[in-house]
Each structure stands twice: as C-alpha cells, then as structure tokens.
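> Predicted model, plus sequence, below.
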Amino acid sequence: MQQDKQPEYGPVVFRDRSAGFAFLTRSTASSDQTIEWDDGNTYPVVDVEISSESHPFYTGKARTVDSEGRIAKFERRYGDES
C-alpha cells in the first residue's frame, strides 16, 4: 500500500451548534478550526448542520404522514373506473 495516498486518520470533534452537542471520535475529516476538549487537549472541530440531538426522527418531533388522506386521494383518482 502506498503511504502517501492515504488520508490522515486521527481524533476529530464533530459539533452540532444548533443543539449544543459535540463528540470526539476518530475520522479522516479535517478542519482549520480547533477546540479545546474536556481532557485539556486541542482537536480539530467539524461543524455539522444536523446530528442525532437535532434530527426530528431522533428527537421525536417527526411529522407523521397522513396515510388515510393518501389512500383517499388514490381512490378518487383510480378507484371504481368501471
């Protein structure tokens, strides 16, 4: 394997600013911004728009689909064409 072609794999903080949620993990993602983490070390930080803390599916704020309305619309359009 060629060493020069592999991306650098190291600790990175992913942060969701809208939810105030951040976690430290290892990744090939890089960033010019840094953050001081709870352990006192400085790590690159990648800001994400949505995470498990702000996604409607995980927070329980997801909208349910009106399946009865969809069925009625289908029957109006295609039902009983005899």
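Cool, the structure landed.

> Only C-alpha atoms from now on, for both contacts and neighbour counts.
Noted.

> Can you name the next helix or strand after whichever strand or helix holds Val12?
Element membership for Val12 (DSSP states H and E) is strand 10-16. Heading C-terminal from strand 10-16, the first helix or strand you meet, by DSSP H and E, is strand 21-27.

> Against that first model, consider the following:
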Amino acid sequence: MRTGIHPSSRPVVFRDRAADVAFLTRSTAASDRTIQWEDGNTYPVIDVEISSASHPFYTGASRVVDTAGRVERFERRYGSLAPAGR
C-alpha cells in the first residue's frame, strides 16, 4: 500500500442534538470546536441532525400510512381515472 495518501484518523465525538446523545468514534472529519469527554480527555465535536439514536428506522418510531384513505381522497378530488368499460 502507498504511504502518505490516506487522511489521518483520530477520535472525534459526534453529538446528536435531537436525541441529546454523543458518540465517541474515529473519523477523518475535522472540527474547530472541542468537548471534554467522560474519560477526561478533550476531543473535537461535530454536531449532527440525525443519528441512529434519533432516526425512525433505528428507533422503531415509524408512522402508519393510511394508503386506502389516500386513494379514496384522490378519487373524491379528481374522480376515478379508470376507463368507463371497467
């Protein structure tokens, strides 16, 4: 493998503001802001809008979509688009 072509990886804290959760992991992302972590060390912090702690797919908080009601509402507004012979 060639040397000197890969960015340097370092510990970084990713903070999810929506869920008020922080993750310490390794990343090549850089930040000017820092945070003191639970272990007493200071790490760069990057705020994210969504993470596995707040995303509906990972939390299981999904909405039930009423597709039958949507179809009926569409047909009431615009009429049935099916040919008359059906």
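That came through fine. Remember, it's a predicted structure, so these values are computed and weren't measured experimentally.

> Overlay them and tell me the TM-score.
Overlay of the two chains. TM-score (TM-score structural alignment, normalised by the length of the first structure): 0.75; 79 aligned residues with a Cα RMSD of 2.1 Å.

> how close does the strand holding Val12 of the first structure sit to the second structure?
Compared with the second structure after fitting, strand 10-16 of the first structure deviates on average by 0.6 Å (mean Cα distance after the TM-score superposition for the first structure).

> gap between that strand and the chain center?
13 Å (Cα atoms, centre = their mean, to the nearest Å).

> List the buried residues for that strand?
11-16 (16 or more other Cα atoms under 10 Å).

> now swap in stretch 74-84 of the second structure and tell me
Buried-residue list, stretch 74-84 of the second structure, by 16+ other Cα under 10 Å: empty.

> How far does that stretch stretch from one end to the other?
Taking Cα to Cα, to the nearest Å, stretch 74-84 of the second structure runs 18 Å from one end to the other.

> what's the offset of that stretch from the middle of its chain?
Centre-to-centre, stretch 74-84 of the second structure and its host chain are 38 Å apart (Cα atoms, centre = their mean).

> What of stretch 34-48 of the first structure?
Centre to centre, stretch against its chain (Cα atoms, centre = their mean), the figure for stretch 34-48 of the first structure is 19 Å.

> ok, and for it, which residues are buried?
43-46.

> what distance separates the start and the end of it?
Using Cα to Cα, the two ends of stretch 34-48 of the first structure sit 14 Å apart.

> now swap in stretch 19-36 of the second structure and tell me
19 Å.
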